[in-house]
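*Asks:* following is a predicted model, sequence given first.
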Amino acid sequence: MTRSLPSVLLALLLMTLAPAEAAAQRLRAAGVIDGDTLELEDGRRLRLAGIEAAKPPPNAAPGTRWPLAEAATTALAELALGRNLSPRGEARTDRHGRLVAQLQRDDGLWLQGALLARGLARVHTQPANQPDGRALAREMLAAEDAARAAGLGIWRTRAYGVRPADDPDMVARDRDSFQILEGRVLRVTKAGSEAYLDFGEDWRTDVTVHIGRVAFRAFTQAGIDPLSYEGRRVRVRGWVGLRSGPMIEATHPEQIERLDDSRTPAPKVSIAPPAEPPPSVSDPDDEDAD
């Protein structure tokens, strides 16, 4: 059964995006590769910046159906095909030769926001030196948060569920995958121009977030002292590695959200509502994270 969108999300949907400086660059999609990648009429590929749509895992057997990945691909086709598109901000080229951009339609609909609103993608921002890595991060996080609270799309499955940061064994099972964790930071250790956020008593086995030198500067430039995370409940997203226990490398501030602060409302942006309600998707509990 399709669930109705929460009122907070409807408020986001009904506002209008500010005009984009790059709106003069018109693009047309000839096809959809997957839930976050378009093939343009001129032969180039365009990757939607800042999100990761539901996809089959790399080891998926040929011919295996992945309903959430299919729903994301179908949704992007409905949103983009046959419409004039334009980058919101700068469209840049990544190391794979793809254009990467925040994308909006000729009627002002913001594609990233629409996919997040349907629960068919997660926010996956990049460092500032990557193409459009951190653009519209607050707005994307707000849309993702509303869809998760409503249990839409991927947020109905355990595969995409938020992992407890105080359970290193569970997090370790997700090694080499992109995950979202929540927990209270018990201790922050500063070592020179680096910082380590620990979620357990034993740094040799617990879940840790590492903020390296370059990232440390990015945090301080954003007005964030990494030491201020101590004792705070946070949500962290990133790739899980193993280094004296599960570890996520935080390369930019948008990877860490403080959950116990009184939040300043995110700026209102438009992701104009889809003409049809979001597609209902099955709840395949065994669908792996992409």
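*Replies:* Thanks, I have it. Numbers count the residues shown, from 1 in each chain.
*Asks:* could you use CA atoms for every contact and neighbour count after this?
*Replies:* Fine.
*Asks:* contacting residues around the longest strand along the chain?
*Replies:* Criterion DSSP state E: the longest strand present in the chain is strand 233-242. By C-alpha atoms under 8 Å, 6 or more residues apart in numbering, the surrounding residues in contact with strand 233-242 are 124, 171-172, 174-185, 246-250, 255-260.
*Asks:* just the buried ones from those residues?
*Replies:* 124, 171-172, 174-175, 178-185, 246-250, 255-257 (16 or more other C-alpha atoms under 10 Å).
*Asks:* which of those residues fall in helices?
*Replies:* 171, 172 (DSSP state H).
*Asks:* picking that back up, distance from the longest strand of the chain to the middle of the chain?
*Replies:* Mean-position distance between strand 233-242 and its chain equals 13 Å (C-alpha atoms, centre = their mean, to the nearest Å).
*Asks:* show me the contacts for the residue nearest the centre of the chain.
*Replies:* By C-alpha atoms, centre = their mean, the chain has its centre lying nearest to residue 123, at 0.8 Å. Residue 123 makes contact with 50, 51, 52, 116, 137, 140, 141, 144, according to C-alpha under 8 Å, 6+ apart.
*Asks:* filter the contacts of strand 233-242 down to the ones in strands?
*Replies:* 178-184, 246-250, 256-258.
*Asks:* below is structure B, check it against A:
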Amino acid sequence: MRILWILLLSLSGWAHAEIYQWQDADGRKHFSDRPVADAKVIDEKILDIKPAGHEFFRVKTVYDGDTVVLEDGRRIRLLGINTPEIRHRDKPADAGGYEAKRWLVDKLQDTKVRLEAGAEKTDDYGRMLAHLFTENKEHINLQLVAAGLASVSIFPPNLLYESELVQAQEKAERAKLGIWGRPEYATMPAAGLTEAGHPGWTRLVGKVVDIRNTGKSVYLKFSDMFDARIQSQWLDLFPDVNDYLGKNVEVRGWLNKNKGHWTMLIRHPSSIKRLSE
């Protein structure tokens, strides 16, 4: 429904229509041009509506599994995903990093790509943020996730193709493809986190014992050593966070340390899920 709605909005006559959002009993979000019970009008920007590019470019260099350089010199960071790191500077490679890079090299060596940008044009490193599509209409970002070579890593307001990416990840995870079958990316108990932390992309599980709202962020406390943080401006993307209280939850992301305490920023609902009791 999301893709159909985005296509409709791109047609003439829809540009100034009000957009309504509501959430069903299962927590899924829906969009429409017509009001329904408990629906609210939302900003069109949250839908990340962007026209698709039609010009194709040759890839000069594949830096790693989620970063390439075009022949014109532009560095492209693939949107919505994250692949394990390859060796750089004094940091060793992550498990699966070179596997993702080899896959991308093979996929792009005999084709050109077009770019589909997100709401934000560049990242903090000056790289262009985009989804890549080959001349054969292959969605590279999506295929990396489907093969288990990348995890979903959505940073609002870049929400383009979020549903497709999440569905592909769920399927790869169930099948234990790629990173989902590697012991290096198995879940770890949040209660066992120490001052040493854990490097790189990490999956932690535990019970949410408290919830604290500071206005700018909501903190889900797992222990005295660790909590997960959700920025208040993106709370509408999540189910009611109060439903996490007292529940066993998995969170995925990168740990940040402040005064001996670890925090993980949860940017999108795909990075947090309730576990079966």
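*Replies:* That came in fine, so what should we check first? Since we're looking at a predicted model, the values are computed, not measured.
*Asks:* what's the TM-score here?
*Replies:* Scored against TM-score structural alignment, normalised by the length of structure 2, the superposed chains reach a TM-score of 0.69; 227 aligned residues with a C-alpha RMSD of 3.0 Å.
*Asks:* re earlier: quick one: the longest strand of structure 1 to structure 2 mean distance?
*Replies:* Once fitted to structure 2, strand 233-242 of structure 1 is off its aligned match by 2.2 Å on average (mean C-alpha distance after the TM-score superposition for structure 1).
*Asks:* which residues in structure 2 does that strand align to?
*Replies:* Aligned using TM-score structural alignment, strand 233-242 of structure 1 spans residues 248-257 in structure 2.
*Asks:* list the buried residues for that stretch?
*Replies:* 248, 249, 250, 251, 252, 253, 254, 255.
*Asks:* can you add distance to residue 101 of structure 2 and give those back as TSV?
*Replies:* TSV is the format used below for the buried residues of stretch 248-257 of structure 2 (distance: C-alpha to C-alpha, whole Å):
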residue	distance to residue 101 of structure 2
248	34
249	31
250	27
251	26
252	22
253	21
254	21
255	24
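*Asks:* hmm, residue 49 of structure 1 is touching residue 104, no?
*Replies:* No - counting by C-alpha atoms under 8 Å, residue 49 of structure 1 does not reach residue 104; the two are 11.7 Å apart.
*Asks:* could you pull out the helices for structure 1?
*Replies:* Going by DSSP H, structure 1 shows helices at 7-13, 67-80, 111-117, 137-150, 168-172, 213-221.
*Asks:* CSV for the ones you listed, including distance to residue 100 of structure 1?
*Replies:* Below are the helices of structure 1 laid out as CSV (distance: least, C-alpha to C-alpha, whole Å):
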stretch, distance to residue 100 of structure 1
helix 7-13, 23
helix 67-80, 15
helix 111-117, 12
helix 137-150, 15
helix 168-172, 30
helix 213-221, 22
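*Asks:* residue 121 of structure 1 maps to what in structure 2?
*Replies:* Match for residue 121 of structure 1 (TM-score structural alignment): residue 150.
*Asks:* neighbours around the nearest residue to residue 270 of structure 2 once chain neighbours are set aside, how many?
*Replies:* Closest residue to residue 270 of structure 2 apart from its sequence neighbours, by C-alpha to C-alpha, 6 or more residues apart in numbering: residue 166 at 6.6 Å. Other residues within reach of residue 166 of structure 2, judged by other C-alpha atoms under 10 Å, total 22.
*Asks:* residue 53 of structure 2 corresponds to which position in structure 1?
*Replies:* Checking TM-score structural alignment: residue 53 of structure 2 goes with residue 23.
*Asks:* quick one, what contacts the closest residue in space to that match that isn't next to it in sequence?
*Replies:* The shortest distance from residue 23 of structure 1 to any non-neighbouring residue, by C-alpha to C-alpha, 6+ apart, is to residue 86 (5.2 Å). Neighbouring residues of residue 86 of structure 1 by C-alpha under 8 Å, 6+ apart: 22, 23, 24, 25, 26, 27, 103, 104, 105, 106.
*Asks:* quick check: the last one vs residue 42 of structure 1, distance?
*Replies:* So the one you mean is residue 106 of structure 1. Distance of residue 106 of structure 1 to residue 42 of structure 1, given as C-alpha to C-alpha, to the nearest Å: 18 Å.
*Asks:* what does residue 143 of structure 1 give?
*Replies:* 31 Å.
*Asks:* which of these two has more neighbours?
*Replies:* Neighbour comparison, residue 143 of structure 1 and residue 42: the larger count goes to residue 143, with 29 against 10 (by other C-alpha under 10 Å).
*Asks:* neighbours around the residue nearest to residue 113 of structure 2 when sequence neighbours are not counted, how many?
*Replies:* Nearest residue to residue 113 of structure 2, sequence neighbours excluded (C-alpha to C-alpha, 6+ apart): residue 134, at 4.4 Å. Other residues near residue 134 of structure 2 number 18, with proximity taken as other C-alpha under 10 Å.
*Asks:* ok, back up a step: looking at structure 2, which of the contacts of residue 123 of structure 1 hold up?
*Replies:* Retained in structure 2 (both residues aligned by TM-score structural alignment, their matches' C-alpha atoms under 8 Å) from the contacts of residue 123 of structure 1: 50, 51, 52, 116, 140, 141, 144.
*Asks:* who wins on neighbours among the residues you listed?
*Replies:* Busiest of these [other C-alpha under 10 Å] is residue 116, holding 29 neighbours.
*Asks:* what's the counterpart of residue 10 of structure 1 in structure 2?
*Replies:* That one, residue 10 of structure 1, aligns with nothing by TM-score structural alignment.
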